[in-house]
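S.K.: below is the structure, and that's it, no one-letter string:
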């Protein structure tokens, strides 16, 4: 049986906007946009991995809310799962610390203005119900 590595990404929402992160590395992904996150480590839940990854990559303290339905294949052996997430009160403003060079908070009307990584497109579509201006 092939090892299955789970990559968790955060649909981080604030004031009806979704956070998008532009990759700066590796070179084949640089310049394209993604939902930030990373690999789930052995013994770690996806929710804890997401909180850890968003702290490492963005310097932000977050809370995973609910899993976005679905999972999407990445490279062989890797699968992407997405969780809706919120910044915790008092958290630092997210900043591009690792693997990213720009962040943007996108309104529902701006979601498709950035060049998403191919595997993130269905994940972003799945996250759209969490982008609620009244939330």
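M.R.: Yes, it's here. From a predicted model like this one, the values you see are computed outputs, not experimental measurements. Residues are numbered from 1 along each chain as shown.
S.K.: CA atoms for contacts and neighbours, from now on please.
M.R.: Fine.
S.K.: need the strands for this structure, in chain order.
M.R.: 5-14, 17-23, 33-34, 37-39, 62-73, 78-87, 100-106 (DSSP state E).
S.K.: let me have those strands in JSON lines, adding distance to residue 122 and mean neighbour count as columns.
M.R.: Shown next, in JSON lines, are the strands of the chain (distance: least, CA to CA, whole Å; neighbours: other CA atoms under 10 Å):
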{"stretch": "strand 5-14", "distance to residue 122": "12", "mean neighbour count": "25"}
{"stretch": "strand 17-23", "distance to residue 122": "14", "mean neighbour count": "24"}
{"stretch": "strand 33-34", "distance to residue 122": "11", "mean neighbour count": "25"}
{"stretch": "strand 37-39", "distance to residue 122": "16", "mean neighbour count": "21"}
{"stretch": "strand 62-73", "distance to residue 122": "8", "mean neighbour count": "17"}
{"stretch": "strand 78-87", "distance to residue 122": "10", "mean neighbour count": "21"}
{"stretch": "strand 100-106", "distance to residue 122": "16", "mean neighbour count": "18"}
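S.K.: comparison target, given below:
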């Protein structure tokens, strides 16, 4: 079976991480995730992340580096998470989300993250705390 990568964006700006609340499908609605989506054929994972964040949030971003690990979503789909930098624009929930929040490292536990996003969120939080001390 071919495994397709779903890329999640740990979008960081001013020492905070962007969280997006799902509006669909019903079984995920109301829970929070790192925004992103499926890679298209012939597209690199960083290219997919930049495209997905443009489509979902209306912003221009730069993919930086992959957070180690991969998390199965369902058969044939696996989640990879990349850190990303906001280049231009202000994120707005255009599709699949009904609310966005910028969370500081100490606020990451204030929302109900999707289970598969939790390890990458924890790692992004560690990186934000390290940057804050730098």
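M.R.: On my side now, so go ahead. In this text the structure is predicted, and so the values were computed from the model without any measurement.
S.K.: can you redo the strands of the first structure as JSON lines with distance to residue 132 of the first structure?
M.R.: Formatted as JSON lines, the strands of the first structure follow (distance: least, CA to CA, whole Å):
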{"stretch": "strand 5-14", "distance to residue 132 of the first structure": "8"}
{"stretch": "strand 17-23", "distance to residue 132 of the first structure": "8"}
{"stretch": "strand 33-34", "distance to residue 132 of the first structure": "20"}
{"stretch": "strand 37-39", "distance to residue 132 of the first structure": "21"}
{"stretch": "strand 62-73", "distance to residue 132 of the first structure": "14"}
{"stretch": "strand 78-87", "distance to residue 132 of the first structure": "12"}
{"stretch": "strand 100-106", "distance to residue 132 of the first structure": "12"}
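S.K.: nearest to residue 48 of the first structure, of those?
M.R.: In terms of CA to CA, the element of the strands of the first structure nearest to residue 48 of the first structure is strand 62-73, at 8.0 Å.
S.K.: re earlier: residue 119 of the first structure: which of the strands of the first structure is closest?
M.R.: strand 62-73 (6.7 Å).
S.K.: the closest one vs the second structure - mean distance after superposition?
M.R.: For strand 62-73 of the first structure, the mean distance to aligned residues of the second structure following superposition is 0.6 Å (mean CA distance after the TM-score superposition for the first structure).
S.K.: quick one: contacts of stretch 125-135 of the first structure?
M.R.: 11, 13, 15-18, 68-70, 82, 84, 107-108 (CA atoms under 8 Å, 6 or more residues apart in numbering).
S.K.: from residue 25 of the first structure, how far off is the equivalent of residue 105 of the second structure over in the first structure?
M.R.: Alignment note (TM-score structural alignment): residue 105 of the second structure maps to residue 108 of the first structure. In this view, residue 108 of the first structure and residue 25 of the first structure are 26 Å apart by CA to CA, to the nearest Å.
S.K.: and what of residue 67 of the first structure?
M.R.: For residue 67 of the first structure relative to residue 25 of the first structure (CA to CA), the value is 26 Å.
S.K.: same for the helix ranked longest in the first structure, what does it pack against?
M.R.: Longest helix in the first structure, counting residues (DSSP state H): helix 46-58. Applying 3 or more CA pairs under 8 Å, 6 or more residues apart in numbering; DSSP states H and E, we find helix 46-58 of the first structure packed against strand 5-14, strand 37-39, strand 62-73.
S.K.: any chance of the ones you listed in a markdown table, plus distance to residue 120 of the first structure?
M.R.: Shown next, in a markdown table, are these (distance: least, CA to CA, whole Å):
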| stretch | distance to residue 120 of the first structure |
| --- | --- |
| strand 5-14 | 9 |
| strand 37-39 | 11 |
| strand 62-73 | 8 |
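S.K.: and these: which comes nearest residue 116 of the first structure?
M.R.: Using CA to CA as the measure, strand 5-14 is the one of those that comes nearest residue 116 of the first structure, at 13.3 Å.
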